[in-house]
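Q: pasting the structure only:
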């Protein structure tokens, strides 16, 4: 509640000033000569006294609220950026009450902790009203409305009205101690929302390839972020598990394994099985007829064909699960087949609302502002992806009670999402002012030649092959560093997996997802620079400091309770401030769902820690004997706070840290 307490404190200070002014006026009015001179009679004086008593009561009530809130342990991490924003919002409103829509521009300062840059905007608004005031005057007017509070060391007006904000060292230390005592907590979000997120979405009978990599990694990380801050998240895997291709697969299954109803067919390579059926479908007219017949029977839910379909789907599910398990991905399957019966309902609903029309045998729906219409029913009576997506968005909003729908799909599908989002709004399925429905787009994965990532033979890279190569290259790196001689076999295996999978994920997430990115094992496995390898090594090193100092968890808890951190050196203070920026970074990621901001912060935190550790000795040893002669517990606590924040970031990014590397 620290941000609310800050606002309450400011208002209480202003109330006390108002009371003091009123009391001074009453004291003057109580002088008989002044009463007569001003024509004030006793009833009017009683009214003033009554109002004064009310103000005093309100001030006392505010003070009690503040004391109560300060005594509570908040269940979230304070966002200092938000506190600063709230304070300046209040101050600007009091300095310029007659101005509307004043932007409160708070950013990280170059020479201070934060900077308010609203003066120029206010200057322009006043100028439009014929009021002359310099940005410096405006900056000072705003500054004068900021009360004395414990979290600001000082405020300075500089340049064209910029207000530099310097945070109090004692306040920073207090917040770091709170983090150590209560653990790393998410920032406060305004309301818990039901989020439905659609990601990964491979096709049955086809292997997951590098094209599925970004959707899977980005979708999993966004899900973790939303769950961490307290949202109710449903992760959906919109599998391609329906359509004409299943006719040829079932026909081939019946030919190759005629006893499939009683004996599970030993399909070891479903991709090869799919290719065989496709060759037959393209070259054998009799087989093609049987394939089309199988589609019709499948769509009519014939039991034998449903069993064949389930057998094929199960083989794919098992292969997908192996990849998801390796990447630590949790997802609920809900493929296109789930929405088949719902598509008739959605078409009927759109018909009833008068939103459909016929066009050359097709049933379509036009949406204002869109170049092409939705095709809901083809001329042969079949449904389309448009129909499936309209049924899915309707179900996710209504049956699943989704407040926030997220589709993690490549940027090439942007036009399609614009179309059916607009159609869903026109149909009345959601109001964009009440529900958040968005396409989280991403670019493609490129090879080091800056062309679409493929194998040397030109084939699409299988995801399982990519993961295997990551493991092999990581093992080679660890052996080169002699880790095979320092770690047990199990520790080496855990380190291999942590680095390999962590590097693949981080290489993706650390780039702006809207852009294409170049996939390079050499770069992502480099333990220097902004890579998961560097961050994992940094985390392991930080965790080892307390062990090297022979400080137990119990000793850490006692130090937190009794003393906490003291920020004497400038590098200690810089590190503490960086630690506390986590909440504002998380809030930004929640707003734009761009996770590279979290990666940038994580790298900044690690490099800031290195600056601190190089200058500030945590452990002092006798140069001759190597015996520890002094342990700086305050600095050990800063190490722990840093490691705890890194671990929280790793969790969101899906990176698994290890204690030894």
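A: Structure received. Small disclaimer: the values here were computed from a predicted structure and weren't measured.
Q: make it CA atoms for all contacts and neighbour counts henceforth
A: Noted.
Q: ok, the nearest residue to residue 93 once chain neighbours are set aside to residue 124 distance?
A: Take residue 93 and drop its neighbours on the chain: the residue closest to it by C-alpha to C-alpha, 6 or more residues apart in numbering is residue 99, 8.0 Å away. Going from residue 99 to residue 124 by C-alpha to C-alpha, to the nearest Å gives 11 Å.
Q: put this beside the first:
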């Protein structure tokens, strides 16, 4: 029996070792892998379909993917293809154009295949899978492919906006984004110079959050330095021991100016101010308590402005926060041999810079270079920042370039994991094209600017008789929304790189590319929907049952315009030029006006409603939803009545 078992085992081993059996085993293994991959692919497709059913599609990205696949099928011999699809400049040329014909013809000819751009375009179209997106294509000129989007596809996308609201698919990877913005100085009032960083930084944060990223907004306050010794000394001379009571000061700017006058004229006061700085930097409890009282007064003033501008969750993270971390930074750089001695200083050279960074001064103190590098380190190591954005004026470009270069060279920020970005902007000018000042030549206080804006809007509303149509509460809500919205929009609608002229008259004009005009257009759309007389229940029923029919050319044009927002936002996420979003919003408003002038939404006879076009009312609702999305990203409040 044992011999038979041994014999069978030997024969089994011989069978297993035969080439055919090994090949079969390999095929079973490959089949198992392919089955797993098929299951994963089916899951991915199912998830993608669910995503597309509940989110808006970027038509531009979908077309690029579609034409990229068609090109690779048409010309498999090409190893690298860069598919170019752009919105058409004229409706006669379709909605989009694929402009690869000429470049691919040259590429193929260089590889020995002579072919005309038109033949290239024809071959691409032969391999094109149109799906539900593309209605038709035609070829024009030297191989330009004109692409016409399917009306049915547009109707489905607009229906999604009405029923589900506007949203984009979640990003492939959620990034930890840190936005450094606003950054006023403690004990000084916020002025017009802080306006752009605050407004642009807020819109950057809102956009990135909307796109599905984790956003931390940091306010890099100027809350440390020699001036605080002067303020603490003046505080101690002015008030008796306050204990735990708050600082009884309403005008901190005046308090600062008083201290500065004494510092410049009184040698004894100057000496005591320097002593106070030393004690503050040694973390003496009494001096820290007085410093905190000064900071608290300033922060209350800042918070009032941030509240007015709808800026929330802005984390104060001043110079003081980084003081205890600076010694660790110096040790880190020293250990890597990156510091040099120069006339008693410790300096570091950034790549390509002719001026070194001063890390430690000759007296042992630290500098802005030290604190900025320490901030980078903290944001990468402690916060896990992957995209760190500095919304700082153009004058700091060279400084930040050196900081970024030093951070990358020293290993503080690995470019493969962390992107450091400077979002520069120009200055605010007065109507005389010089730096914006008051008539007396002083810097314009931000609080005064906001107050003047509200006063001007209230006056305009009264001139137009709106004070008789709106309740006092509605007037105040409208005045704040319009004033602050106009100030923000005037900034964001300009290319941020350039200086821009601040003019209340222009920004409050209700004609042209202004927030006043756009907010009015938005409220007009809301009033159209209200004029149906539908209850909330009726409106919800129409949302779920009515079919959006874009039969009229102006309806279809508006529907296609609504579908363009995803590609605008995807591009905006890359370059953060918000004037492009403002341009889209203004163009959308114009296209809506064309639609409204050509297509009755509500038909009346003798003042009585005789017909309500449900599809057009829903198109109005979709337009309002898209405008609201744009306003939200720009940080502009909407109102129901104006």
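A: Thanks, I have the structure now. The shown structure was predicted, so the numbers you read here are calculated from the model rather than taken from an experiment.
Q: what ranges do the strands span in the stretch 151-300 of the first structure?
A: Counting by DSSP state E, counting those that start in this stretch, one finds strands in the stretch 151-300 of the first structure at the ranges 152-158, 162-167, 194-198, 232-237.
Q: Just give me the mean distance for the first one relative to the second structure.
A: To tie it back to what came earlier, the one meant is strand 152-158 of the first structure. Superposing on the second structure and averaging over aligned pairs (mean C-alpha distance after the TM-score superposition for the first structure), strand 152-158 of the first structure comes out at 0.8 Å.
Q: Now do that strand against strand 162-167, angle only.
A: 160 degrees (axes from the mean of the first three to the mean of the last three C-alpha atoms, to 10 degrees).
Q: hmm, who's touching strand 152-158 of the first structure?
A: Defining contact as C-alpha atoms under 8 Å, 6 or more residues apart in numbering, one finds that strand 152-158 of the first structure is touched by 136, 139, 140, 143, 163, 164, 165, 166, 167, 168, 169.
Q: go again using 7 Å as the cut-off
A: Strand 152-158 of the first structure has contacts (C-alpha atoms under 7 Å, 6 or more residues apart in numbering) with 136, 139, 140, 163, 164, 165, 166, 167, 168.
Q: Tell me how many other residues crowd residue 416 of the first structure.
A: Applying other C-alpha atoms under 10 Å, we find 16 residues neighbouring residue 416 of the first structure.
Q: now do residue 239 of the first structure
A: Neighbours around residue 239 of the first structure, by other C-alpha under 10 Å: 21.
Q: Which position in the second structure pairs with it?
A: Matched by TM-score structural alignment, residue 239 of the first structure corresponds to residue 221 in the second structure.
Q: And residue 248 of the second structure, how far from residue 240 of the second structure?
A: 11 Å.
Q: The two: which is more packed in?
A: Under the criterion of other C-alpha under 10 Å, the comparison of residue 248 of the second structure against residue 240 puts residue 248 first, with 11 against 8.
Q: what residue of the first structure takes the place of the more buried one?
A: In the first structure, residue 248 of the second structure lands on residue 266 (TM-score structural alignment).
Q: Quick check: the gap between its match and residue 312 of the first structure.
A: From residue 266 of the first structure to residue 312 of the first structure the distance is 11 Å (C-alpha to C-alpha).
Q: burial count for the counterpart of residue 509 of the second structure in the first structure?
A: Counting by TM-score structural alignment, residue 509 of the second structure lines up with residue 526 in the first structure. Burial of residue 526 of the first structure is recorded as 15 neighbouring residues (other C-alpha under 10 Å).
Q: who's in contact with the closest residue to residue 526 of the first structure other than its chain neighbours?
A: Nearest non-adjacent residue to residue 526 of the first structure, counting by C-alpha to C-alpha, 6+ apart: residue 533, 6.4 Å away. By C-alpha under 7 Å, 6+ apart, residue 533 of the first structure lies in contact with 499, 503, 525, 526, 527.
Q: Comparing residue 99 and residue 124 of the first structure, which shows the higher neighbour count?
A: residue 124 (16 against 13).
Q: just checking, what residue in the second structure corresponds to the more buried one?
A: Match for residue 124 of the first structure (TM-score structural alignment): residue 106.
Q: now residue 383 of the first structure
A: By TM-score structural alignment, residue 383 of the first structure lines up with residue 366.
Q: Repeat that for residue 191 of the first structure.
A: When the second structure is aligned by TM-score structural alignment, residue 191 of the first structure is paired with residue 173.
Q: Then residue 579 of the first structure?
A: Residue pairing (TM-score structural alignment): residue 579 of the first structure is matched to residue 562 of the second structure.
Q: residue range for stretch 282-298 of the second structure in the first structure?
A: Taking TM-score structural alignment, stretch 282-298 of the second structure hits residues 300-316 over in the first structure.
Q: ok, and for the matching stretch, which residues are buried?
A: 305, 306, 307, 308, 309, 311, 312, 313, 315, 316 (16 or more other C-alpha atoms under 10 Å).
Q: Also stretch 609-616 of the first structure?
A: Residues of stretch 609-616 of the first structure classed as buried under the neighbour-count rule (16+ other C-alpha under 10 Å) are 609, 610, 612, 613.
Q: Check for me that the last one belongs to a helix.
A: Yes - according to DSSP: H, G, I helix; E, B strand; the rest coil, residue 613 of the first structure belongs to a helix.
Q: how much space between it and residue 513 of the first structure?
A: Residue 613 of the first structure is 33 Å from residue 513 of the first structure, by C-alpha to C-alpha.
Q: ditto for residue 562 of the first structure
A: In terms of C-alpha to C-alpha, residue 562 of the first structure sits 45 Å off from residue 513 of the first structure.
Q: Show me which of the contacts of strand 152-158 of the first structure is closest to residue 67 of the first structure.
A: residue 168 (20.1 Å; C-alpha to C-alpha).
Q: Show me what the closest one aligns to in the second structure.
A: Per TM-score structural alignment, residue 168 of the first structure is aligned with residue 150.
Q: tally of neighbours for its match?
A: Close neighbours of residue 150 of the second structure, defined as other C-alpha under 10 Å, add up to 16.
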